[in-house]
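Undergrad: okay, structure incoming, though there's no sequence with it:
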């Protein structure tokens, strides 16, 4: 455990020195504050000025922001991996007691753990989402989303500059909630390749109390996330060699 404690301390020191990486820590907190206090204020203001009911979109807003949390965490840890690759640390870790497998395990568990804790806090305290036991299924998918974002950057970006550019493009991946909420009927199939699509499908299925549909969507979403994670690990390992 000491070797993983060393990596954790190294990550914390690195993140404190880099404002970009600090967004991964403070971004989810900012989203929680906006959801808890900013959304009700905006809803009341719109209701008085134009009779527009923003609360009708509270679930859509809540699940979209919830999906943003693992994206922020994954971006932070992905940029950390790019820094380590640029500095030759990944090759160094491969010949130490960490070994490459231990390093990869740590780099997958860290974003998952952060995503579980921060996303769980958001689901409970945002005030925009219904509290149901079924949200545990949503939390599982959110936890898998974080390492997928991490490895997406680490596998396809050549350096940290490219990683920052890709992180902006990867923000488009949260569009799955838009597809589920606004796109009608069979046209929703266009969004099935987006991981966030399955998270939104599960959450809205829970709201509709469609347990059979939720079970099917969760099964597909879980399989898709695990397959995507496996593929990204393989691509990263080839890139790191």
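TA: Nice, thanks for sending it over. Everything numeric here is computed off the predicted structure, so don't read it as measured data. Numbers count the residues shown, from 1 in each chain.

Undergrad: contacts and neighbour counts: CA atoms only from here.
TA: Noted.

Undergrad: how about the nearest residue to the residue nearest to the spatial centre of the chain, chain neighbours excluded?
TA: In the chain, the residue lying closest to the centroid (C-alpha atoms, centre = their mean) is residue 70, at 2.0 Å. Using C-alpha to C-alpha, 6 or more residues apart in numbering and skipping the chain neighbours, the partner closest in space to residue 70 is residue 146 (4.4 Å).

Undergrad: so which helix or strand takes in residue 226?
TA: Following DSSP states H and E, one finds residue 226 within helix 211-240.

Undergrad: so which elements touch that helix?
TA: Applying 3 or more C-alpha pairs under 8 Å, 6 or more residues apart in numbering; DSSP states H and E, we find helix 211-240 packed against helix 135-156, helix 195-207.

Undergrad: now render the ones you listed as TSV, adding distance to residue 165 and mean neighbour count.
TA: TSV is the format used below for these (distance: least, C-alpha to C-alpha, whole Å; neighbours: other C-alpha atoms under 10 Å):
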stretch	distance to residue 165	mean neighbour count
helix 135-156	9	25
helix 195-207	20	24
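
Undergrad: can the ones you listed go into JSON lines with extra columns for distance to residue 55?
TA: Below are the helices and strands packed on helix 211-240 laid out as JSON lines (distance: least, C-alpha to C-alpha, whole Å):
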{"stretch": "helix 135-156", "distance to residue 55": "20"}
{"stretch": "helix 195-207", "distance to residue 55": "15"}
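
Undergrad: between those, which one is nearest to residue 99?
TA: helix 135-156 (17.9 Å; C-alpha to C-alpha).

Undergrad: ok, and for the next helix or strand after the closest one, which residues are buried?
TA: Counting by DSSP H and E, the next helix or strand C-terminal to helix 135-156 is helix 160-170. Using 16 or more other C-alpha atoms under 10 Å as the burial criterion, the residues of helix 160-170 that qualify are 160, 163, 164, 166, 167, 170.

Undergrad: next, the one to line up against it:
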């Protein structure tokens, strides 16, 4: 427990030491608040109200995307400083270190999403039903953090990868505009798809809870699979 607390303190110092990174934890709620006024304002000029739910999904995935970027940069720094080589000989090893590293961002991402969506006022989905897409979304934090840390050679490359991964936002559109058989194929390649898929199901007038559970499980499974793949890549790169 003391090791866990010590790591949280160390990570907090690293986050708030960098001015750019230090504001990222607060961006999701601030962005949701801005969108709560911006999107309705745009709607006065262009009829986009029927697409509010798509903007709501953007709010849901914003938090894990930003949090994973922060953790990814921290892992890059740890790797460059050869910290993981020393950690590998400790009792908990790299696995324990990475688990502790990911725990707080995953939980924070989940909780921030539950706050951000109501703040955005872009969707009637809230409370218990919002838990399902928020859970799938938060499970993407380790995935994208390890993706950045596993493929980037430095922070500059990491930033480029982070920007490039922004195109994955477009995969949420599959849940709204592609026929379902094709959707599910895309879902094995694009993790963000499942956030939109689950959200689309829970926002129905009559919610099919069995379908919600199945889609949530599918989303979590895909994220876990990709997390494992990127974890292997990251460990291999660490040497």
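TA: Done, it's in. What you are looking at is a predicted structure, and each value in this text was computed from that prediction instead of being measured.

Undergrad: contacting residues for residue 222 of the first structure?
TA: Residues in contact with residue 222 of the first structure (C-alpha atoms under 8 Å, 6 or more residues apart in numbering) are residue 141.

Undergrad: test my guess that residue 212 of the second structure contacts residue 201.
TA: Yes. Residue 212 of the second structure is in contact with residue 201 according to C-alpha atoms under 8 Å; the separation is 6.4 Å.

Undergrad: do you know how far the corresponding residue of the second structure for residue 235 of the first structure is from residue 176 of the second structure?
TA: In the second structure, residue 235 of the first structure lines up with residue 233, judged by TM-score structural alignment. To residue 176 of the second structure, residue 233 of the second structure is 32 Å away according to C-alpha to C-alpha, to the nearest Å.

Undergrad: ok so, going back, show me what contacts the match of residue 235 of the first structure?
TA: 150, 151.

Undergrad: what span of the second structure is stretch 150-157 of the first structure aligned with?
TA: Counting by TM-score structural alignment, stretch 150-157 of the first structure corresponds to 145-152 in the second structure.

Undergrad: give me the contact list for the matching stretch.
TA: Here stretch 145-152 of the second structure makes contact (C-alpha under 8 Å, 6+ apart) with 68-73, 75-76, 158, 161-162, 227, 230-231, 233-235, 237.

Undergrad: apply 7 Å and report the result again.
TA: Contacts with stretch 145-152 of the second structure, where a contact means C-alpha atoms under 7 Å, 6 or more residues apart in numbering, come from 68-69, 71-73, 75-76, 158, 161, 230-231, 233-234, 237.

Undergrad: just the buried ones from these?
TA: Among the contacts of stretch 145-152 of the second structure, the ones that count as buried by 16+ other C-alpha under 10 Å are 68-69, 71-73, 75-76, 158, 161, 230-231, 233-234.

Undergrad: want to throw those into JSON lines with distance to residue 57 of the second structure?
TA: JSON lines is the format used below for these (distance: C-alpha to C-alpha, whole Å):
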{"residue": "68", "distance to residue 57 of the second structure": "17"}
{"residue": "69", "distance to residue 57 of the second structure": "19"}
{"residue": "71", "distance to residue 57 of the second structure": "22"}
{"residue": "72", "distance to residue 57 of the second structure": "23"}
{"residue": "73", "distance to residue 57 of the second structure": "25"}
{"residue": "75", "distance to residue 57 of the second structure": "27"}
{"residue": "76", "distance to residue 57 of the second structure": "29"}
{"residue": "158", "distance to residue 57 of the second structure": "25"}
{"residue": "161", "distance to residue 57 of the second structure": "22"}
{"residue": "230", "distance to residue 57 of the second structure": "24"}
{"residue": "231", "distance to residue 57 of the second structure": "26"}
{"residue": "233", "distance to residue 57 of the second structure": "29"}
{"residue": "234", "distance to residue 57 of the second structure": "29"}
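
Undergrad: list just the nearest of these to residue 216 of the second structure.
TA: Nearest to residue 216 of the second structure out of these is residue 68 (C-alpha to C-alpha; 20.1 Å).

Undergrad: tell me which element the alignment partner in the first structure of that closest one is part of?
TA: Structural correspondence for residue 68 of the second structure with respect to the first structure (TM-score structural alignment): residue 74. Counting by DSSP H and E, the element that carries residue 74 of the first structure is helix 58-86.

Undergrad: return the distance of whichever helix or strand comes after that helix from the chain's centre.
TA: On the C-terminal side of helix 58-86 of the first structure, the nearest following helix or strand under DSSP H and E is helix 89-94. Its chain's average C-alpha position is 26 Å from that of helix 89-94 of the first structure, according to C-alpha atoms, centre = their mean, to the nearest Å.
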